[in-house]
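> give me a 3D structure for the following:
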Amino acid sequence: MRDVSAAGLEATIREYFDGCNEADAEKMIRCFEPDANHYFPSGAPQGTFFGAKAIAEGWVNAVKTFGSIWTIDRVIVDEKKREAVIEWTHFKPKAGVYLRGDEWYIFSERGLIKEIRAYYACPAIQEPVQNHMIGDYDYKGLGYPMDPPEIARDV
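Now for the predicted structure:
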């Protein structure tokens, strides 16, 4: 069981990012429930990472391929809900680019990461898409609106 205080949840996120930057798969895996998922915008080239091992392998591969380095730029934690939101930068020195975005974290009762939903500050794909959302995420099943609500307007 990990520390589930606000400081403890933030520490888990920071340990996970340290593991990413060190390309240390085991360090990353220790931060997650085994069946955790990391969702990305629909059309993102890597797709969804299903499971702690896939999450770790994905970031180890990013370090090898792009020389990836990540920073945590802002953190907000809701201790009672065991949720957090961070703002990050993902530098890819070998490609000469960087990405900025946010991630929503959901933690288990044990203080391990169960889910990450990534939101990019820019489109993940070049071709036009009709709807912008995270790929493989069950918006409808989780009760998110799928159609705009009826709103009375004078315009």
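
> going forward, measure contacts between C-alpha atoms and count neighbours the same way
Noted.

> list the helices and strands the helix or strand containing Val60 packs on?
Element membership for Val60 (DSSP states H and E) is helix 52-66. When contacts are defined as 3 or more CA pairs under 8 Å, 6 or more residues apart in numbering; DSSP states H and E, helix 52-66 packs onto helix 6-22, helix 25-29, strand 32-39.

> quick one, which of those is nearest to Phe66?
Of all the helices and strands packed on helix 52-66, it is helix 6-22 that lies closest to Phe66, at 11.9 Å by CA to CA.

> one more to put side by side:
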Amino acid sequence: MVHLDEGVPHMHLMFVPVVHTKDKDGNDIDKICARDFWKGQDSYRKLQDAYFNHIKSKGFNLERGMFVEDTDRKHYTVEEYKKITNYENTKKVLKEIKLEIPEVPNINEISKFSTKRDEKILKEIIKPKDDLIKELYNVIYHCIKKYQNNPKLLMRL
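Predicted coordinates:
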């Protein structure tokens, strides 16, 4: 399925890394081996290129994605990513959520505690991120509509 949830339409694929090799007796075999499959820094790009060429050869009108060096995108360190995603605040909010359960809880009361916890997680973590996602989706949606209806604008980019 093609995802249109980001700036560039894309697909997520899962596969099993099979390599062609020989067994102990010298017979040709296929075996699952990620270590032997992923060789070199550009092996993932080679896989994408091979997939693209195979799909095109079957008559599908697939566009090859842009190479990372042709874009302004950058990879973030784990520390940078955590800062961007507000990881520390999320961790803090989750830590602060305390369920005060009496020593001998009434079974009927237990659901109230988990409901309060869930409401706090929803309100302080999920809702703000969900709102941001909706806002970004609307911006992207309006940009797509703008450029679809006026292809000349695309030529200026």
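
> TM between them?
The TM-score (TM-score structural alignment, normalised by the length of the first structure) is 0.21; 60 aligned residues with a CA RMSD of 5.5 Å.

> for Glu83 of the first structure, find the nearest of the helices and strands packed on helix 52-66 of the first structure.
Each of these has some distance to Glu83 of the first structure by CA to CA; the shortest is helix 6-22, at 8.2 Å.

> compute the inter-axis angle for that closest one and helix 52-66.
Taking axes from the mean of the first three to the mean of the last three CA atoms, to 10 degrees, one finds that helix 6-22 of the first structure is oriented at 50 degrees with respect to helix 52-66.

> which parts of the second structure are strands?
With DSSP state E, the ranges of strands along the second structure come out as 2-3, 10-11, 18-22, 28-32.

> would CSV of those with mean neighbour count be doable?
Listed next are these as CSV, based on neighbours: other CA atoms under 10 Å:
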stretch, mean neighbour count
strand 2-3, 10
strand 10-11, 12
strand 18-22, 13
strand 28-32, 12
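
> closest to Tyr51 of the second structure out of the ones you listed?
Between Tyr51 of the second structure and the strands of the second structure, the tightest spacing by CA to CA is seen for strand 10-11, at 11.8 Å.

> flag every buried residue along stretch 89-104 of the first structure.
Thr89, Phe91, Lys92, Arg100, Asp102, Glu103, Trp104 (16 or more other CA atoms under 10 Å).

> spit out the contact partners of the second one.
Just to be clear, that refers to Phe91 of the first structure. Ser68, Ile69, Trp70, Val97, Tyr98, Leu99 (CA atoms under 8 Å, 6 or more residues apart in numbering).

> how about these, which pair is most distant?
So, the contacts of Phe91 of the first structure by CA to CA: farthest apart are Trp70 and Val97, at 12.3 Å.

> list the buried residues for the helix holding Val60 of the first structure?
In helix 52-66 of the first structure, counting by 16+ other CA under 10 Å, buried: Ala52, Lys53, Ala54, Ile55, Ala56, Glu57, Gly58, Trp59, Val60, Ala62, Val63.

> columns distance to Asp35 of the first structure on top of those residues, output as a markdown table?
As requested, the buried residues of helix 52-66 of the first structure are exported to a markdown table (distance: CA to CA, whole Å):
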| residue | distance to Asp35 of the first structure |
| --- | --- |
| Ala52 | 6 |
| Lys53 | 9 |
| Ala54 | 10 |
| Ile55 | 10 |
| Ala56 | 12 |
| Glu57 | 14 |
| Gly58 | 15 |
| Trp59 | 17 |
| Val60 | 18 |
| Ala62 | 21 |
| Val63 | 23 |
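
> most widely separated two among those residues?
Ala52 and Val63, at 17.0 Å, using CA to CA across those.

> about what we covered before: which one of the helices and strands packed on helix 52-66 of the first structure lies closest to Ala84 of the first structure?
Of those, nearest to Ala84 of the first structure by CA to CA is helix 6-22, at 7.7 Å.

> list the buried residues in the closest one.
In helix 6-22 of the first structure, counting by 16+ other CA under 10 Å, buried: 6, 9-22.
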